[in-house]
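Novice: Structure of the sequence below:
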Amino acid sequence: MFPNAGDDSFYNGVTYNYHGEACQVPWRYEFVNQTDLIVVIKFSTRLYKTPYSIERIVTIDVTEQSLRVEESITNNGEQDLFVEWGQHIAFGEPFIGPGTRYASENDRVCRTRCSFITFKKGCAYLAN
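Specialist: This next block holds a predicted model:
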């Protein structure tokens, strides 16, 4: 969800749709690595209403039985903007089923919310 989360919103003279623009623009993808044991796919997009580009790398590792999602967002503009950045990951079969276990390298990922994120050109500054 980016650059806003939740309901439609209005900021700086622009109306943003439910769950943000990132979920409604086209994404490109490329297979970075693909073997019998690992698949790495890079997804990328550029938003139209704001000067942001997004890159998401998804790694599926059969040996570790893991799915890893890494995401970066870059402000390609000159102006600092306030945004909301959230994940709304949903799984179903075949990833989730009887006996499935969820584990995270950092429990805080699941429980911590940043009150806002300020982007400066190329960097994200988080405030709790």
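Novice: make it CA atoms for all contacts and neighbour counts henceforth
Specialist: Noted.
Novice: Once you drop chain neighbours, what's closest to residue 77?
Specialist: residue 51 (5.3 Å; C-alpha to C-alpha, 6 or more residues apart in numbering).
Novice: contacting residues for that neighbour?
Specialist: By C-alpha atoms under 8 Å, 6 or more residues apart in numbering, the contact set of residue 51 is 75, 76, 77.
Novice: mind listing what the first one touches?
Specialist: What that stands for is residue 75. 51, 52, 53, 119, 120, 121, 122, 123.
Novice: wait, doesn't the fifth one sit right on residue 80?
Specialist: So that's residue 120. Yes: with contact defined as C-alpha atoms under 8 Å, residue 120 and residue 80 form a contacting pair (5.4 Å).
Novice: quick one more, to check against the first:
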Amino acid sequence: MSHLHNDRNYGCRIKTELVYKGYSMVVLENEHFRLSILPGKGTDIIELLHKKTDTDFNWFTYLGLRKKEAAFTSFQMQYEGGWQEILPNLSGEHLHNGVKLEAYGEVSLSEWSYSIVKDDPEEIAVKFENNLRSMPLRIEKLISMRNDQAGFDIQETLYNTSTAIIMLDWGHHITFGSPFLQPGTRIELPDSRDAYRVPEPKSPGGFEVFPCDIGSYRLINPQGIGAEIKWDAGVWPYLWFWRDYGESTAAPYYGKHFNVGLEVFSSPPASLLQDNVIKGTAICLPPMGEKHASINFSVIN
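Specialist: The predicted model follows:
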């Protein structure tokens, strides 16, 4: 793991060797935006801060980020909100080809290595890597930021490191919450669907899945502050749209939350990875094959 780079307090800069609540943390920032990532916890993104308006688009659960404890190791017990990489399965804990798959995939629960690829005042880039245990896969994620950019870019490559055919699901579990998310926030969904308006607290929530030919959506709150996500719809052709406005007092959130999830995945929800294999939505990686994808986050203001 390489951390050597030039200390700098202007332009684009990177902060490494940080520890937050027991997890290693990397910060990428410029004069417009700050991005905080936890390679010690699945490369979770826990800060999406637009500096000019002091707006953090990130959402936290009512418990927030907790230190890892032996009694609470599952995705849900460690879930703090924010943004997670999900691989190689989207469903609950189960066996696939005789191998135990953790709920929502192991990469969101494990530590990634990282190295600094570019460190200039005009542009920075950090590469994060994870070699999976449950499948012969390696994922490389390059996160970059330019000095004129209020946002960031992610370029990813997924490698099959074996001579076997590997079936998998993959995607990004992205959530937004208050104070950015407010009643009246407009959500512009892909494929020319009518804009959705976020209701008042204690309204009923919901869950829908949209097949997406166009990989983009936007959220804009009543103050005109917003975010746009663009992604490779050819790799992640399904948008999962879930929302919790505190109407339900059932577990796991007990009426405490006001948030939406707008998550991009390779498949619709399924109980087992094998279900998506049978339906033909799972990604098929040939022996020693690879898959490339990208995603961009931009502030609207």
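Novice: quick one on the thing from earlier: show me what the residue nearest to residue 77 of structure 1 lines up with in structure 2.
Specialist: Mapped onto structure 2 by TM-score structural alignment, residue 51 of structure 1 lines up with residue 136.
Novice: what does residue 12 of structure 1 give?
Specialist: So residue 12 of structure 1 corresponds to residue 97, using TM-score structural alignment.
Novice: For that match, the count of nearby residues, please.
Specialist: The local packing of residue 97 of structure 2 (other C-alpha atoms under 10 Å) involves 7 other residues.
Novice: Ok, the one 10 residues further on next?
Specialist: Residue 107 of structure 2 sits with 26 neighbouring residues when counted by other C-alpha under 10 Å.
Novice: close enough to count as contact, it and residue 130?
Specialist: Yes: in this structure, residue 107 of structure 2 is within contact of residue 130 by C-alpha under 8 Å, at 7.2 Å.
Novice: got the contact list for residue 72 of structure 1?
Specialist: 54, 55, 56.
Novice: To which secondary structure element is the aligned residue in structure 2 for it assigned?
Specialist: Residue 72 of structure 1 maps onto residue 157 in structure 2, with residues paired by TM-score structural alignment. In this structure, residue 157 of structure 2 sits in strand 151-160 according to DSSP states H and E.
Novice: What sits closest to the residue nearest the centre of structure 1 if chain neighbours are left out?
Specialist: In structure 1, the residue lying closest to the centroid (C-alpha atoms, centre = their mean) is residue 71, at 5.1 Å. The spatially closest residue to residue 71 of structure 1, leaving aside those adjacent along the chain, is residue 56, at 4.3 Å (C-alpha to C-alpha, 6+ apart).
Novice: what about the helix or strand that contains the one you found, how far off from structure 2?
Specialist: In this structure, residue 56 of structure 1 is located in strand 52-61 according to DSSP H and E. Compared with structure 2 after the fit, strand 52-61 of structure 1 shows a mean deviation of 0.8 Å (mean C-alpha distance after the TM-score superposition for structure 1).
Novice: show me where the stretch 51-200 of structure 2 has helices.
Specialist: 75-78 (DSSP state H, counting those that start in this stretch).
Novice: Go through the contacts of residue 51 of structure 1 and name the one nearest residue 103 of structure 1.
Specialist: Among those, residue 75 lies closest to residue 103 of structure 1 (C-alpha to C-alpha), at 31.3 Å.
Novice: about what we covered before: I figured the residue nearest to the centre of structure 1 hits residue 54, correct?
Specialist: Yes: in this structure, residue 71 of structure 1 is within contact of residue 54 by C-alpha under 8 Å, at 7.3 Å.
Novice: Residue 81 of structure 1 matches what in structure 2?
Specialist: Per TM-score structural alignment, residue 81 of structure 1 is aligned with residue 166.
Novice: Just give the number of residues close to its match.
Specialist: 20.
Novice: didn't it look like it was pressed against residue 284?
Specialist: Yes: applying C-alpha under 8 Å as the test, residue 166 of structure 2 and residue 284 come out as touching, 5.9 Å apart.
Novice: What distance do you get for the counterpart of residue 25 of structure 1 in structure 2 to residue 130 of structure 2?
Specialist: Taking TM-score structural alignment for the superposition, residue 25 of structure 1 sits opposite residue 110 in structure 2. The spacing between residue 110 of structure 2 and residue 130 of structure 2, counted by C-alpha to C-alpha, to the nearest Å, is 8 Å.
Novice: These two: who's more crowded?
Specialist: residue 130 (21 against 16).
Novice: Can you give me every residue that contacts that one?
Specialist: 107, 111, 112, 113, 138, 139, 140.
Novice: Quick one: neighbours of the nearest residue to the last one once chain neighbours are set aside, just the number.
Specialist: Nearest residue to residue 140 of structure 2 in three dimensions, chain neighbours excluded: residue 129, at 4.6 Å (C-alpha to C-alpha, 6+ apart). Other residues lying near residue 129 of structure 2 total 22 when counted by other C-alpha under 10 Å.
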